[in-house]
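# Model the structure of this input:
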Amino acid sequence: MKNKYKIVRILFAIAVILFAAVFISLDYIVMPLYVQAEEVVLPNVVGLSKDEAIAKMEELKLNPILLSPRYDTQVPIDHILFQNPSAGKLVKVNRRVYLHVSGGEPLVRMPNVRQKTFRDARVTLERIGLHIRSLDQIQSELPPNIIVEQEYEEGTYLSKGDSVELKISIGPRVGMIEVPNLISHSVSDADKLLRRNNLNIGRKNYIESSLLTNTIIDQYPSEGFLLSVGDSVDIWIAKSR
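Got it, this is the predicted structure:
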């Protein structure tokens, strides 16, 4: 039992000695080295490009850390917005310096304004900071005053304040004819319907179907499409299995 207590006392004494050695090392070796480390004055890199800022920091043995871009209308893209710590402070070499980079002007995504009225399209664009640069009028199967085409596809990134070109419908060309619905009609009825509208039956395609023979299953162009006088409509016709 006495031997056991003796071993415990010895281990305790060793632990105390080790702790004292670590404390003395920190106090007389590590801390003096830290205190005596070279110090430099932080330069001002705000407004510089990120490459110039990094080079300037590394030249002074500092550790620049680039942070996620922030949109800014005043500072050009990829230039430094601000730094932390700020310029003029005395810091030790290898100190981390956080650099906030400008993402330039904020970007917006082009919305889809096709088939909207001109008024709705303008409101949609202006709400996100875009403007209409020009508005061309074209003939189309859409009613008048409806947007037919847009310069940029939906989802394209643009800068706020950018302008876009739109094309607006003035209605169909004079003399164009709207394709009637032929589906579920017989071939003979469809032929009469097309002739009344100055159109013709085009290619006939036969498909096995449970529907009544000679019933039209599908058509191209579809109902509502605009064709010129004398144009043809292809049809798909049911035939017995």
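# going forward, measure contacts between C-alpha atoms and count neighbours the same way
Will do.
# how near is residue 167 to residue 133?
Look at residue 167 and residue 133: by CA to CA, to the nearest Å, they are 11 Å apart.
# what about the two, which has more around it?
Using other CA atoms under 10 Å, the more surrounded residue of residue 167 and residue 133 is residue 167, with 20 against 10.
# ok, now which ones touch that one?
Residue 167 makes contacts with 135-138, 147-150, as judged by CA atoms under 8 Å, 6 or more residues apart in numbering.
# What strand or helix carries residue 82?
strand 80-84 (DSSP states H and E).
# Sorry, wrong one. I was asking about residue 168.
Assessed by DSSP H and E, residue 168 sits inside strand 163-169.
# next one: residue 13
helix 2-25.
# name the helices or strands packed onto that helix?
Contact here means 3 or more CA pairs under 8 Å, 6 or more residues apart in numbering; DSSP states H and E; on that basis helix 2-25 packs against no helix or strand.
# Buried residues in whichever strand or helix holds residue 189, which are they?
Residue 189 belongs to helix 187-196 when assigned by DSSP H and E. For helix 187-196, a neighbour-count test (16 or more other CA atoms under 10 Å) marks 187, 190-191, 193-194 as buried.
# That one: what's the following helix or strand?
By DSSP H and E, the next helix or strand past helix 187-196 is strand 200-208.
# what sits against residue 132?
For residue 132, counting by CA under 8 Å, 6+ apart, the contacting residues are 122, 125, 163-166.
# now, which of those residues sits nearest residue 108?
Among the contacts of residue 132, residue 125 lies closest to residue 108 (CA to CA), at 10.1 Å.
# Please provide the structure for the following sequence as well, for comparison with the first:
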Amino acid sequence: MMDKNKFKDILQKARVQFNGRLDDLRNGGKTVVITVLLAFVIMTASCLAVFFMTVQGAEKVLVPDVTGKSLTDALLELQAKELYPKILLKYSEIPGDKGTILEQNPVSGAIVKAYRRVNLTVSRGIPIDYIEDYSGKNVDEVLNTLEFLFSGNDSLVKLSPPVYQKSEFPAGTILAQYPEAGAPVSEKINLQFVVSSGTEIPKTEVPNIEGLSIKQLLSKLGEYKVIFDFEVEEDSKSPAEGIISDEEKFSGQVEVFSRVKATLKVQPATEKAKTAQGIFSAELPEYPYPVPVKLDSQDQNGKLVTLAEFCHPGKHFTVPYDVKKNTTLILYVLDEEYAKVVVE
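Reported below is the predicted structural model:
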């Protein structure tokens, strides 16, 4: 058997070794914790330094005085100072100042950081209370001016796409306008130009309208450059919303505002039906150029809804309708009431 004294010595040595290991572990753990804390502090300080450098590092500049200058000159001056514009449009009472800077914010002389936005209020010119005479002018030049003048949701004048017509005048020359020169601008109006295409006859594709319902067709009529002459047939198998069942076919392009025959099929009318479908027709004068026409519906409560709006050269006029019974259909030509009928 092992001597008791020798056993005690072994046990004592083991205890000393264990305590030594434990002290080393404790000392090493403190070092690790201190190292982690130092790394966290350094990373936090670096992030804060980068943040404040970003916020405060932009160069400060002097806002130039651009009031009264043209928009082009103002933009160049702001660009040189590394400032960016925000454009606001405003009518002015001073003739001839269209396109000049009326106001700016921040004001001139202010010290701001580079890359800041500067609000520029630009003159749209004096408010127009009547339509000018644009006949004989180039349509591109006129549209460029008017699009700037009549931009914004509050404008009373909306520019419709030009209608092109063969003419002896150079291509792009405005032949006619609707409304005519001198018309007052007191409510929202559509300004339409008839423009010379030169001696070349303008042509267009005939759109395929077969399979369209009445409402689908009406929503697209303003896009077409041909005139459809509709006739109606009753068919118990036709859809309730009506359908364009047949259309005259062409092998290629046709002259703009050529006439195209089409057939509308509707269900037979009954006394119980709450709606009525059919063809609104009228005979118009023959106009030298296509003129704006509009078909509105008015219910018994007086509510007006525009069913279709497009240009028409005159003579025979037809448009399908699908409305409630006792609705009044009103045809406007050149913004004047031309014909009215009550659907029964």
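# Overlay them and tell me the TM-score.
Put the two chains on top of each other and the TM-score (TM-score structural alignment, normalised by the length of the first structure) is 0.36; 119 aligned residues with a CA RMSD of 4.5 Å.
# sorry, back to before: if we take the contacts of residue 167 of the first structure, which one ends up nearest to residue 83 of the first structure?
residue 150 (41.7 Å).
# Nearest residue to that closest one in space, please, no chain neighbours.
Excluding its sequence neighbours, the residue lying closest to residue 150 of the first structure (CA to CA, 6 or more residues apart in numbering) is residue 166, at 4.6 Å.
# Surely that neighbour is in contact with residue 136?
Yes. Between residue 166 of the first structure and residue 136 there is a contact at 6.4 Å, judged by CA atoms under 8 Å.
# If we only consider the contacts of residue 132 of the first structure, which is nearest to residue 232 of the first structure?
Nearest member of the contacts of residue 132 of the first structure to residue 232 of the first structure, counting by CA to CA, is residue 166, at 31.4 Å.
# Which parts of the first structure are helices?
Using DSSP state H, the helices of the first structure run over 2-25, 31-35, 50-59, 118-127, 187-196.
# Turn the ones you listed into CSV, columns for distance to residue 82 of the first structure.
CSV is the format used below for these (distance: least, CA to CA, whole Å):
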stretch, distance to residue 82 of the first structure
helix 2-25, 39
helix 31-35, 28
helix 50-59, 11
helix 118-127, 30
helix 187-196, 72
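# Give me the contacts around the helix holding residue 13 of the first structure.
Contacts of helix 2-25 of the first structure (CA under 8 Å, 6+ apart): none.
# Distance check, the residue nearest to residue 150 of the first structure against residue 107 of the first structure.
20 Å.
# Which one of these two is surrounded by more residues?
residue 166 (21 against 17).
# what's the distance between the more buried one and residue 207 of the first structure?
42 Å.
# mind checking the longest strand of the second structure?
When the second structure is parsed with DSSP state E, its longest strand is strand 275-298.
# In that one, which residues are buried?
275-281, 289-298.
# Which strands and helices lie in contact with that strand?
Counting by 3+ CA pairs under 8 Å, 6+ apart, strand 275-298 of the second structure packs on strand 174-178, strand 189-196, strand 227-234, strand 304-324, strand 328-333.
# Against residue 233 of the second structure, how distant is the residue nearest to residue 247 of the second structure when sequence neighbours are not counted?
Distances taken as CA to CA, 6+ apart put residue 262 closest to residue 247 of the second structure, at 4.2 Å, once the chain neighbours are dropped. According to CA to CA, residue 262 of the second structure stands 11 Å off from residue 233 of the second structure.
# Between the two, tell me which one has more neighbours.
residue 262 (18 against 13).
# Measure how the helix or strand that the more buried one is a member of sits relative to strand 275-298, angle-wise.
Counting by DSSP H and E, the element that carries residue 262 of the second structure is strand 259-266. Angle of strand 259-266 of the second structure versus strand 275-298, following axes from the mean of the first three to the mean of the last three CA atoms, to 10 degrees, is 120 degrees.
# Please identify the buried residues of strand 259-266 of the second structure?
For strand 259-266 of the second structure, by 16+ other CA under 10 Å, it's 259-260, 262-266.
# Tell me the one of those nearest residue 178 of the second structure?
Distances from residue 178 of the second structure to these, taken by CA to CA, are shortest for residue 259, at 22.6 Å.
# Not counting residues beside it along the chain, what's closest to the closest one?
residue 227 (4.7 Å).
# so that neighbour touches residue 312, yeah?
Yes. Between residue 227 of the second structure and residue 312 there is a contact under CA under 8 Å: 7.1 Å.
# What's the local residue count around the residue lying closest to residue 281 of the second structure once chain neighbours are set aside?
Spatially, and ignoring its direct neighbours in sequence, residue 281 of the second structure is nearest to residue 318 (4.4 Å; CA to CA, 6+ apart). Number of residues near residue 318 of the second structure (other CA under 10 Å) recorded here: 15.
# Do I have it right that residue 318 of the second structure meets residue 282?
Yes. Residue 318 of the second structure is within contact range of residue 282, at 6.7 Å (criterion: CA under 8 Å).
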